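Trainee: the amino acid sequence is not available; the structure is as follows:
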């Protein structure tokens, strides 16, 4: 057994990849691109990701909350920006002052926006979010007429300008699912009704990443791309490869190499027992840093792995808060060796999609949850230091 002083685990974000992905998505869709940087840019850093996306041709920046959008404005991110979740305490007045488009899901929310914007001389920028079948946020079919009527009233009195009408697909990663046709048809019906109320929005948008790649009829006036912006496949096995490049690579130093005898058990619960003599390595990352504990479940079809010395090293035993163990198969790589937890193909380890399949989840979750004690480093041009 041997130990050396450890450097920090590191999340490397390639901004050149984000710029290139933005260009590809914009060109593929053929309509304006809303680059989604919510949840701290899906774990890649919202500020740097927004800048890189704009450099790659993104026309809009999208966030979930008003607070996320205001933070981007405070960091100097300019240009059209849309946010779509606003609770009772959302600062609509600040959003309007910053030129941020906010989303209204119903008449009550429009009324709250009108109260917040009372006294403004310039109309606020408001988009209307419709529920066409996801049964999540958005005005349902029975509310559309009232929503459009109130929206048109506010346009006439100068309270706001309705800049967009949009919805979100529920089953975009399953292109043959009948919900896709139903939702697109419902959205088209809603747009007709909106026009009958006198609304003429700049943007009608439906498509998320998977829809943007798989359903040309639903691209409308813009596409909203989140996970694809960061180079990950939004519909594994379904979408055509357009050359997206994963932007995140997670590294850690190998912390320890240890010999195991037959019958030695590893980690909490002794869920894995060595059948023969082997060596194992300790990786100083755990679920406190975003490594999914369920990736080590005995029920996993294929255990998650890391890359060390160009070989895949599978997890053995339960992922802990701060560390996990991998099987070195009798090898003894030097302590301090680079461990590729995941990254793009060719980086010497598995991909985020490999981890997602091992954990029974989606690649979105794998990259978004990474953080904790890992240091974030930028390469590929501007913002090579984390602006946060």
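Mentor: On my side now, so go ahead. Note that the structure is predicted; figures quoted are calculated from it, not measured. Numbers count the residues shown, from 1 in each chain.

Trainee: CA only for contacts and neighbour counts going forward, please
Mentor: Will do.

Trainee: spatially central, which residue of this protein would that be?
Mentor: With distances taken as CA atoms, centre = their mean, residue 42 lies nearest the centre of the chain, 3.6 Å away.

Trainee: buried residues, stretch 165-181. List them.
Mentor: 165-175, 179-180 (16 or more other CA atoms under 10 Å).

Trainee: and residue 329, how many residues sit next to it?
Mentor: 15 (other CA atoms under 10 Å).

Trainee: quick one: contacts for it?
Mentor: 278-280 (CA atoms under 8 Å, 6 or more residues apart in numbering).

Trainee: what are the boundaries of the strands in the stretch 1-150 of the chain?
Mentor: Remark: strands assigned in the stretch 1-150 of the chain by DSSP state E, counting those that start in this stretch are 10-14, 33-36, 60-65, 81-85, 102-104, 124-129.

Trainee: just name the closest of the contacts of residue 329 to residue 141, please.
Mentor: Closest approach to residue 141 among the contacts of residue 329 (CA to CA): residue 280, at 57.4 Å.

Trainee: another structure for you, compare them:
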């Protein structure tokens, strides 16, 4: 048996290359689709796995005036480390009781309230602050997750917010909601949610609420539903150059470019005979004499185990397929007798310019969505920022 081991360093094991020029171009494209609205660059989950701080700076440079995160901790970290202009607003929406309300107020963050408990907590925190809290009221228009129910609950939340405004404790800076099925063209819930949002915002405004922004448009709505753009659009995955769903179109259809390219260096290339089992459980057996390549990435790095025996990889100009199970730190591809040198680049996904697979190809292989493919790439994989 002939085998060759790679001599590279640990730093070359794998890399996620992040193209900040693509981030800026995508933001400019999305702004062009919603010319009458401001743009919030959504940076939750460390910028969908791309790195929140560099992507925030790139997005702001391209015209984003708002940044959005899920957790207050994410938002506080952005405010502290990103070095952004003071007039860039940062909003966070996923709160639980006992959260860092006072810290958020002091940092000038916009916080979200979906129910009375949240409004009560932020109001109490604002009593000892030097500035009023910036609060956005979230309406549940049909998604059934966060957000205040229409009717009596919404009326009570709006009334309590107005009382706190009158005391100078907070300012209602936004009214907002989130779509359930905007990535499914023609779904009846889209029209129903827009109608409900219009009704709930109109009620709040009749009660004296004067929001800076009203917003409901996520990535698919930004791309395909101009009637949903209101004052602000909130693209997330589209900013990173991925399509929200294949049914809507490819990134290229919308003028978007994927930002992340994930690659690794082959750690081993070896000859094996036919009938040779590969990986745990021998879920793959070589059909004949061949060569195998060892890719030093695994599910501990975020490579989905569900893509075992199906995930695509570009090696030496050819598409290969994961042979057998993806393990914690590595997987194997059948090279079909070819003998690329150890250290040869294996590209799991990227924009597709060089014929490599895309994140959507991996999503199809794993039975998931492109969002999950990029966000799950772990911290063992260094991010390398470029300005292509």
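Mentor: Arrived safely. All of these numbers come straight from a predicted model, not from anything done at the bench.

Trainee: overlay the chains and give the TM-score.
Mentor: Remark: TM-score between the superposed chains equals 0.94 [TM-score structural alignment, normalised by the length of structure 1]; 376 aligned residues with a CA RMSD of 1.3 Å.

Trainee: re the thing from before, spatially nearest residue to the residue nearest to the centre of structure 1, not counting backbone neighbours?
Mentor: residue 368 (4.4 Å; CA to CA, 6 or more residues apart in numbering).

Trainee: what does the one you found align to in structure 2?
Mentor: By TM-score structural alignment, residue 368 of structure 1 lines up with residue 375 in structure 2.

Trainee: residues contacting its match?
Mentor: So residue 375 of structure 2 contacts 45, 47-50 (CA under 8 Å, 6+ apart).

Trainee: which one of the residues you listed is nearest to residue 219 of structure 2?
Mentor: Sorting those by distance to residue 219 of structure 2 puts residue 48 at the head of the list, at 13.2 Å, by CA to CA.

Trainee: the closest one reaches residue 377, doesn't it?
Mentor: No: in terms of CA atoms under 8 Å, residue 48 of structure 2 does not count as a neighbour of residue 377; the distance is 9.2 Å.

Trainee: before we move on, back to that, can you find the partner of the residue nearest to the centre of structure 1 in structure 2?
Mentor: By TM-score structural alignment, residue 42 of structure 1 lines up with residue 48.

Trainee: right, and residue 297 of structure 2 touches residue 332 too?
Mentor: No: taking CA under 8 Å as the definition, residue 297 of structure 2 is not a contact partner of residue 332, at 9.6 Å.

Trainee: do a quick rundown of the strands in the stretch 251-388 of structure 1.
Mentor: 256-260, 265-266, 272-273, 278-283, 305-308, 311-316, 324-327, 338-342, 375-379.

Trainee: report the buried residues of stretch 28-36 of structure 1.
Mentor: 29-36.

Trainee: likewise for stretch 361-372 of structure 2?
Mentor: For stretch 361-372 of structure 2, burial by neighbour count (16+ other CA under 10 Å) applies to 361-363, 365-366, 369-372.

Trainee: ok, now stretch 230-239 of structure 2?
Mentor: So stretch 230-239 of structure 2, judged by 16+ other CA under 10 Å, has buried residues 230-239.

Trainee: who's in contact with the corresponding residue of structure 1 for residue 345 of structure 2?
Mentor: In structure 1, the residue paired with residue 345 of structure 2 is residue 338, using TM-score structural alignment. Residues in contact with residue 338 of structure 1 (CA under 8 Å, 6+ apart) are 251-254, 308-309.

Trainee: what remains of those once you look at structure 2?
Mentor: Retained in structure 2: 251-254, 308-309, out of these (criterion both residues aligned by TM-score structural alignment, their matches' CA atoms under 8 Å).

Trainee: narrow those to those that are buried.
Mentor: Buried residues within those, counting neighbours by 16+ other CA under 10 Å: 251-254, 308.

Trainee: quick check: residue 280 of structure 2 vs residue 185 of structure 2, distance?
Mentor: Distance, residue 280 of structure 2 to residue 185 of structure 2, using CA to CA, to the nearest Å: 41 Å.

Trainee: same check, this time on residue 234 of structure 2
Mentor: For residue 234 of structure 2, the distance to residue 185 of structure 2 equals 18 Å [CA to CA].

Trainee: residues in contact with the closest residue to residue 380 of structure 2 other than its chain neighbours?
Mentor: Sequence neighbours aside, residue 301 is the residue nearest to residue 380 of structure 2 in space, at 6.2 Å (criterion: CA to CA, 6+ apart). The contact partners of residue 301 of structure 2, taken as CA under 8 Å, 6+ apart, are 328-329, 376-381.
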